[in-house]
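Visitor: no letters, just coordinates:
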């Protein structure tokens, strides 16, 4: 896994690790996704234009998600889809899943209860 993080952030702040599984880039996120973390989230999900990207954002370790993070996910989804790829969300914790449902992100970006289901799509 390739870690992406900001060394100046406390442990509860966002951390991201990347790996490839079956040709799909898996971005595992841990911590809180808020205004302070939006740039790190954007960096972790990018670049989108190298080839049609197939990305699963594993939110199993995310404890908080606000509108800043939602905006980054929506923008990433649009750019990836425009380039012929896809973005999927996997394993959100209950509180995060509820936010995704309330703002209907789950109707725009495919959301799966587990990483395995997101990978098999």
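Guide: Perfect, thanks for sending it. Quantities reported herein were computed from a predicted structural model and do not represent experimental measurements.

Visitor: contacts and neighbour counts: CA atoms only from here.
Guide: Noted.

Visitor: quick one, helices of this protein?
Guide: Ranges of helices within the chain are 38-45, 67-82, 94-102, 115-120, based on DSSP state H.

Visitor: which other helices and strands does the shortest one contact?
Guide: Packed against helix 115-120 by the contact rule (3 or more Cα pairs under 8 Å, 6 or more residues apart in numbering; DSSP states H and E) you find strand 54-65, strand 86-90.

Visitor: could I get those strands in JSON lines, plus columns for distance to residue 31?
Guide: Listed next are these as JSON lines, based on distance: least, Cα to Cα, whole Å:
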{"stretch": "strand 54-65", "distance to residue 31": "5"}
{"stretch": "strand 86-90", "distance to residue 31": "15"}
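
Visitor: residue 29: which of these is closest?
Guide: Closest to residue 29 of the helices and strands packed on helix 115-120, according to Cα to Cα: strand 54-65, at 5.5 Å.

Visitor: buried set for that closest one?
Guide: 54-65 (16 or more other Cα atoms under 10 Å).

Visitor: also this one, for the comparison:
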């Protein structure tokens, strides 16, 4: 089983979070904590899902929780580079459309 890893960098008003491995129930608390810290650090958060090989409802919950927190603070959270089954999970749950980058989000 692939281990979950998260890396965050903050540059001014944007935080970039890179997730890799499997984002499931075992990783839910870590994933939520990392995403919430990014939301606290910058108004614009871009989450790169390119390294994720698995995403379940626990990971979707973490993303939505952080998204709602960003919106409540007047910010934005979006995801980029979702592929394969991760993109499929986001699409079938409707979360993929919710977390699409807005104009300028994800531009370095």
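Guide: Cool, the structure landed. Quick caveat: nothing in here was measured; it's all calculated off a predicted structure.

Visitor: circling back: got the helices of the first structure as JSON lines, with mean neighbour count columns?
Guide: Formatted as JSON lines, those follow (neighbours: other Cα atoms under 10 Å):
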{"stretch": "helix 38-45", "mean neighbour count": "19"}
{"stretch": "helix 67-82", "mean neighbour count": "18"}
{"stretch": "helix 94-102", "mean neighbour count": "16"}
{"stretch": "helix 115-120", "mean neighbour count": "16"}
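
Visitor: centroid residue for the first structure?
Guide: Geometric centre of the first structure, nearest residue: residue 57, 3.3 Å, by Cα atoms, centre = their mean.

Visitor: tell me the counterpart of it in the second structure.
Guide: Using TM-score structural alignment, the equivalent of residue 57 of the first structure in the second structure is residue 47.

Visitor: what stretch of the second structure does stretch 73-92 of the first structure fall on?
Guide: Here stretch 73-92 of the first structure aligns to the second structure at residues 63-82, judged by TM-score structural alignment.

Visitor: what's the local residue count around residue 16 of the first structure?
Guide: Neighbourhood size, residue 16 of the first structure [other Cα atoms under 10 Å]: 24.

Visitor: mind listing what it touches?
Guide: 3-5, 27-30, 41, 44 (Cα atoms under 8 Å, 6 or more residues apart in numbering).

Visitor: what's the answer for residue 95 of the second structure, then?
Guide: The contact partners of residue 95 of the second structure, by Cα under 8 Å, 6+ apart, come to 60, 64.

Visitor: can you list the buried residues of strand 54-65 of the first structure in a markdown table and add distance to residue 109 of the first structure?
Guide: Listed next are the buried residues of strand 54-65 of the first structure as a markdown table, based on distance: Cα to Cα, whole Å:
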| residue | distance to residue 109 of the first structure |
| --- | --- |
| 54 | 13 |
| 55 | 11 |
| 56 | 11 |
| 57 | 11 |
| 58 | 13 |
| 59 | 13 |
| 60 | 16 |
| 61 | 19 |
| 62 | 17 |
| 63 | 19 |
| 64 | 18 |
| 65 | 15 |
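
Visitor: just those now: which is nearest residue 87 of the first structure?
Guide: So of the buried residues of strand 54-65 of the first structure, ranked by how close each gets to residue 87 of the first structure (Cα to Cα), first place is residue 55, at 4.9 Å.

Visitor: gap between the closest one and residue 104 of the first structure?
Guide: Distance, residue 55 of the first structure to residue 104 of the first structure, by Cα to Cα, to the nearest Å: 20 Å.
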